[in-house]
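Participant: Fold the following and give me the result.
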Amino acid sequence: MDSTATDRFEAGRNRLASLAYRLLGSAADAEDAVQDAFLHWQAADRQRIDVPEAWLTKVTTNLCLDRLRSAQVRRERTVGAWLPEPLLDGDPMLGPADTFEQRESVSLAVLTLMERLSTLERAVYVLREAFAHSHAEIAEILDITESASQQHLHRARRRINDGRRGGGEVDPASARRIVEEFLAAATSGRTERLVALLTDDATAISDGAGGRAQTLLRYDTPERIAAVVRAGFKPTPAKRRFAGGTPALHYALVNGAPAILFVVGDHIVGSALFDIADGKIATMRGIAAPARLARLTAAWRQHGPGTRLVTPW
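Facilitator: Just a heads-up that it's a prediction; the model follows:
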C-alpha cells in the first residue's frame, strides 16, 4: 500500500478509535477494531471507494458490532463482570467534545447505560449523538432504512434517559469539592459524613481489588457504601504490599468526571471514579484491574500528574 493511502487512514485513526471506543467501551478492543479496519483498507480496491472516510466509518462500525455480538463478549457482559475502560481527559480516543451530547456519550455513566441497548440501537445512538451523522448516512452505514434508524434512535434515547441520574453537566469546581470532602471523610473514619455525601439511591461498583472477583461487587445503600469505602481507604501494610509501595492519591478528570487515582511511581494501581447528581455522589466505581487501567496509566505517564491530594497514605 502506498504512503498516500496509509497517510489517509492515519489522518482518520483517532476519529475511528473514538467511534470504536464509544461502541465497545474498551480502549483495547477499540484499538483492535481500528487495526482490523486498517487491514480491510489495505485489502480493499481503493480506486472504487468514492468517500474513504464514509467507507472506513462503515467498516469500523460493523467490525465493532461483530465484536459486541460475539459469544464471549455477550457471556462476559451478561454475568456482570464488565466495566467501561476509563480514559484520562485529553486522551484522543475520547474524541469530539464540542457539545453536551458528545461529552455525555463518552461518560462512564452513559457507556454503562448503553449496555441496555441492542447493538443497532447502540450504533445509531453513537453515530447520531456523538458524530452527528444524518439518518440517511446511518442507514447506509448499518444497511437499514432511514425510518429504522429513527426508530432505533428514539428507543435508545428513551432507555438512556430512563437510566439517567440528575440532569445536565456538573460544575467542575463543585464536583472537585464534593470528591475532596468525600476523601477527607473516607480517610478520617467519619462514616456519617460519607453517608451525607451520597444520594439516597447511591450505588458503588468494584472489580474486586484488581479483577479477582468473578463478578463485580455491588453495594446499594449509603450506609453499606460508607462502610466499604471506610475500610477500603484505610491504609494498611498489606495494601501497600499489594500496591507495590505507598500510593500517592491524585485528583484527575476521567471520561469527563472527577476521579481519585492511586499512583505508585508512575503506575496507576487503582482508581475511584464518581458520578455526581444534585450535588451528591450518585455512583462510585472502583477499578483496579491492570488490564482496565493500562491506557489510563500510559496517558498518566505522558500527561500527569494531576493535583496530589493530601491524605494519610
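
Participant: C-alpha from now on. contacts and neighbour counts both.
Facilitator: Noted.

Participant: in which helix or strand would I find residue 50?
Facilitator: Following DSSP states H and E, there is no helix or strand that holds residue 50.

Participant: Let me see the contact set for it.
Facilitator: Contacts for residue 50 (Cα atoms under 8 Å, 6 or more residues apart in numbering) come out as none.

Participant: need the strands for the stretch 101-250 of the chain, in chain order.
Facilitator: Per DSSP state E, counting those that start in this stretch, the stretch 101-250 of the chain has strands spanning 198-206, 217-219, 248-254. These are given in chain order.

Participant: and of the ones you listed, who's closest to residue 126?
Facilitator: Proximity to residue 126, assessed across the strands of the stretch 101-250 of the chain by Cα to Cα, is greatest for strand 248-254 (19.4 Å).

Participant: Can you name the secondary structure element that comes next after that closest one?
Facilitator: strand 257-264.

Participant: Measure how that next one sits relative to strand 248-254, angle-wise.
Facilitator: 150 degrees (axes from the mean of the first three to the mean of the last three Cα atoms, to 10 degrees).

Participant: Toward the C-terminus from strand 257-264, list the very next helix or strand.
Facilitator: strand 267-277.

Participant: ok so, going back, which one of the strands of the stretch 101-250 of the chain lies closest to residue 90?
Facilitator: strand 248-254 (9.0 Å).

Participant: What is the closest one packed up against?
Facilitator: Applying 3 or more Cα pairs under 8 Å, 6 or more residues apart in numbering; DSSP states H and E, we find strand 248-254 packed against strand 257-264, strand 307-308.

Participant: Report the distance from the first one to the chain centre.
Facilitator: Using Cα atoms, centre = their mean, to the nearest Å, we find the averaged C-alpha position of strand 257-264 to lie 14 Å away from the chain's own average C-alpha position.

Participant: before we move on, the earlier item: quick one: the strands of the stretch 101-250 of the chain as a markdown table, columns for mean neighbour count and distance to residue 235 too.
Facilitator: Output for these, formatted as a markdown table (neighbours: other Cα atoms under 10 Å; distance: least, Cα to Cα, whole Å):
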| stretch | mean neighbour count | distance to residue 235 |
| --- | --- | --- |
| strand 198-206 | 20 | 18 |
| strand 217-219 | 16 | 21 |
| strand 248-254 | 21 | 12 |
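
Participant: here's the other one to compare against:
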Amino acid sequence: MEGATDIFIRMQPRLLGVAYRMLGSLAEAEDVVQDVWLGWNEAESSQVANPEAWLVTATTRRSIDRLRLARNDREHYVGIWLPEPILTEDSPATPEELQEASSDLSIAFLTVLERLAPEARAAFLLREVLDADYSEIARTLDKSEAACRQIVHRAKSQLREERPRYVVSAASHQRLMRRFTEAWSNADFKTMKEMMAESATLLGDGGGIVTSFPKPLVGGQRIAQLLFASTLRHKHDLRIELALINGRLGVLRYFGDELESAQSYDTDGERIVQIYVQRNPEKLRRIAAHHASPLN
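Facilitator: Below you'll find the model as predicted:
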C-alpha cells in the first residue's frame, strides 16, 4: 500500500502546478506546497478517503489565501507586474503535452488570470485546466455547485476578450521564432520589423529594480527599433538564446555572461503580436542559474 510520504511525492508536481498557476510565482508556489506538506504530515492521512482530492483542495485553499495577501503588494508594484517565468525545456513531457501546457501555462495566460479575484481564479483553473467537476470545486471552495457554476461562467466571460485570440501550432510558432532570432542575431532590422504585427504590444517588468516601461509599448516598428537598438549598443556582448519558457519557445537575452531578460512571445502564426519581457532580477534568478522546474 502506498504510504503518505509516497502519495505526497507523487502528487507534488501537480500541486506545484496548481499553486504556480494560481500565484504566477514559483517561489510562492513552493511555499504553499511546503505548507501543504506540513499539514499533510499532521493529518490522519490513513483516514483520508481521497488523498489526491485532499491535497489539491489544501493547495488551492492555501493559494487563495496567499493570493489575497499578494494582491495588495501587486497593486502597489512599480510598473507592470508579470509572472515569474520558468524553463520547461528539461520537461519529460511529450510534444502534445507541451502544446497543451503552452496554452494554460503561458505567460500570456497567467497575466490574463491576474484580472480574476482569488476564488474566481481557483474555480476557473479547477474547471478549465484541471477538468474538475463542479461537486469537487464546490467542496474546495465551500460553496454550492450552483454558485461555482456562476463563478466559472463569470470568469470565462471576464476573460473572453483578454485571452489570446490565435491558436497557433507549436511548429508554426517555433519556425517564426527561429526566423526572428536569426534576423535579430544578424542585425537584420528590415526582417525584424516585417515580422512584427503593426499593433504589436510589449510589456516589461523591471520590478522597480531595473528600468522598464511603466506602460505597454504599442507598435510593431517601435518594438523592433527597441530590440534592434540593443544589437547596436552591445554588439559582440549580446547573446540571444531560444528556450522553452512556460511551454512555449521564447528568448533569453544575455549581455555578456549576465541574463538581462526572459522574453515570451505570442504570435498569430505569421507575425509577432505580443511580447512579455521579464527583467526583474528576482524573477530571473532561477533561469539565470539554469534551474528548470517542469510543471505537470
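
Participant: highest average neighbour count across the helices and strands packed on strand 248-254 of structure 1?
Facilitator: Compared across these, strand 257-264 shows the largest average neighbour count, a mean of 23 (mean count of other Cα atoms under 10 Å).

Participant: who's in contact with that strand?
Facilitator: By Cα under 8 Å, 6+ apart, strand 257-264 of structure 1 touches 107, 175-176, 179, 243-253, 268-275.

Participant: before we move on, the earlier item: of all the strands of the stretch 101-250 of structure 1, which lies closest to residue 146 of structure 1?
Facilitator: Nearest of the strands of the stretch 101-250 of structure 1 (Cα to Cα): strand 248-254, 34.9 Å.

Participant: quick one: buried residues of whatever helix or strand residue 72 of structure 2 lives in?
Facilitator: Using DSSP H and E, residue 72 of structure 2 maps to helix 51-75. Neighbour-count burial for helix 51-75 of structure 2, counted by 16 or more other Cα atoms under 10 Å, picks out 51-52, 54-64, 66-67.

Participant: re earlier: need the strands of the stretch 101-250 of structure 1 in JSON lines with distance to residue 284 of structure 1, can you?
Facilitator: Putting the strands of the stretch 101-250 of structure 1 into JSON lines (distance: least, Cα to Cα, whole Å) gives the following:
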{"stretch": "strand 198-206", "distance to residue 284 of structure 1": "5"}
{"stretch": "strand 217-219", "distance to residue 284 of structure 1": "10"}
{"stretch": "strand 248-254", "distance to residue 284 of structure 1": "13"}
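
Participant: between those, which gets nearest to residue 44 of structure 1?
Facilitator: That would be strand 248-254 among the strands of the stretch 101-250 of structure 1, by Cα to Cα, at 37.0 Å.

Participant: before we move on, the earlier item: between the buried residues of helix 51-75 of structure 2, which sits nearest residue 145 of structure 2?
Facilitator: Among the buried residues of helix 51-75 of structure 2, and counting by Cα to Cα, the member closest to residue 145 of structure 2 is residue 57, at 15.4 Å.

Participant: quick one, what contacts the most centrally placed residue in structure 2?
Facilitator: Centroid-nearest residue in structure 2: residue 107, 3.7 Å away (criterion: Cα atoms, centre = their mean). By Cα under 8 Å, 6+ apart, residue 107 of structure 2 lies in contact with 82, 83, 85, 246, 264, 276.

Participant: Please pick the buried ones from the contacts of strand 257-264 of structure 1.
Facilitator: Using 16+ other Cα under 10 Å, the buried ones in the contacts of strand 257-264 of structure 1 are 107, 175-176, 179, 243, 246-253, 268-275.

Participant: List the buried residues in stretch 6-21 of structure 2.
Facilitator: 8, 11, 12, 13, 14, 15, 16, 17, 18, 19, 20, 21.

Participant: so the first one makes contact with residue 39?
Facilitator: So the one you mean is residue 8 of structure 2. No. At 11.2 Å, residue 8 of structure 2 and residue 39 do not qualify as touching, with contact defined as Cα atoms under 8 Å.

Participant: how about structure 1, which residue sits the furthest from its center?
Facilitator: residue 47 (37.0 Å).

Participant: What separation is there between it and residue 62 of structure 1?
Facilitator: Plainly put, residue 47 of structure 1 is 22 Å away from residue 62 of structure 1 if you go by Cα to Cα, to the nearest Å.

Participant: In a markdown table: the buried residues of stretch 6-21 of structure 2, plus secondary structure.
Facilitator: Output for the buried residues of stretch 6-21 of structure 2, formatted as a markdown table (DSSP: H, G, I helix; E, B strand; the rest coil):
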| residue | secondary structure |
| --- | --- |
| 8 | helix |
| 11 | helix |
| 12 | helix |
| 13 | helix |
| 14 | helix |
| 15 | helix |
| 16 | helix |
| 17 | helix |
| 18 | helix |
| 19 | helix |
| 20 | helix |
| 21 | helix |
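
Participant: Please pull up the equivalent of residue 270 of structure 1 in structure 2.
Facilitator: In structure 2, the residue matched to residue 270 of structure 1 (TM-score structural alignment) is residue 261.

Participant: picking that back up, just give me the match in structure 1 for the residue nearest to the centre of structure 2.
Facilitator: In structure 1, residue 107 of structure 2 lands on residue 108 (TM-score structural alignment).

Participant: again, but for residue 197 of structure 2
Facilitator: In structure 1, residue 197 of structure 2 lands on residue 199 (TM-score structural alignment).

Participant: I'd assumed residue 276 was in contact with that match.
Facilitator: No. The pair residue 199 of structure 1 / residue 276 is not scored as a contact, 9.1 Å apart, by Cα under 8 Å.

Participant: shared neighbours of those two, anything?
Facilitator: Joint contacts of residue 199 of structure 1 and residue 276 (Cα under 8 Å, 6+ apart) are residue 282.

Participant: quick one: residue 155 of structure 2 from residue 64 of structure 2, how far?
Facilitator: Residue 155 of structure 2 is 15 Å from residue 64 of structure 2, by Cα to Cα.

Participant: Appreciated, that's everything.
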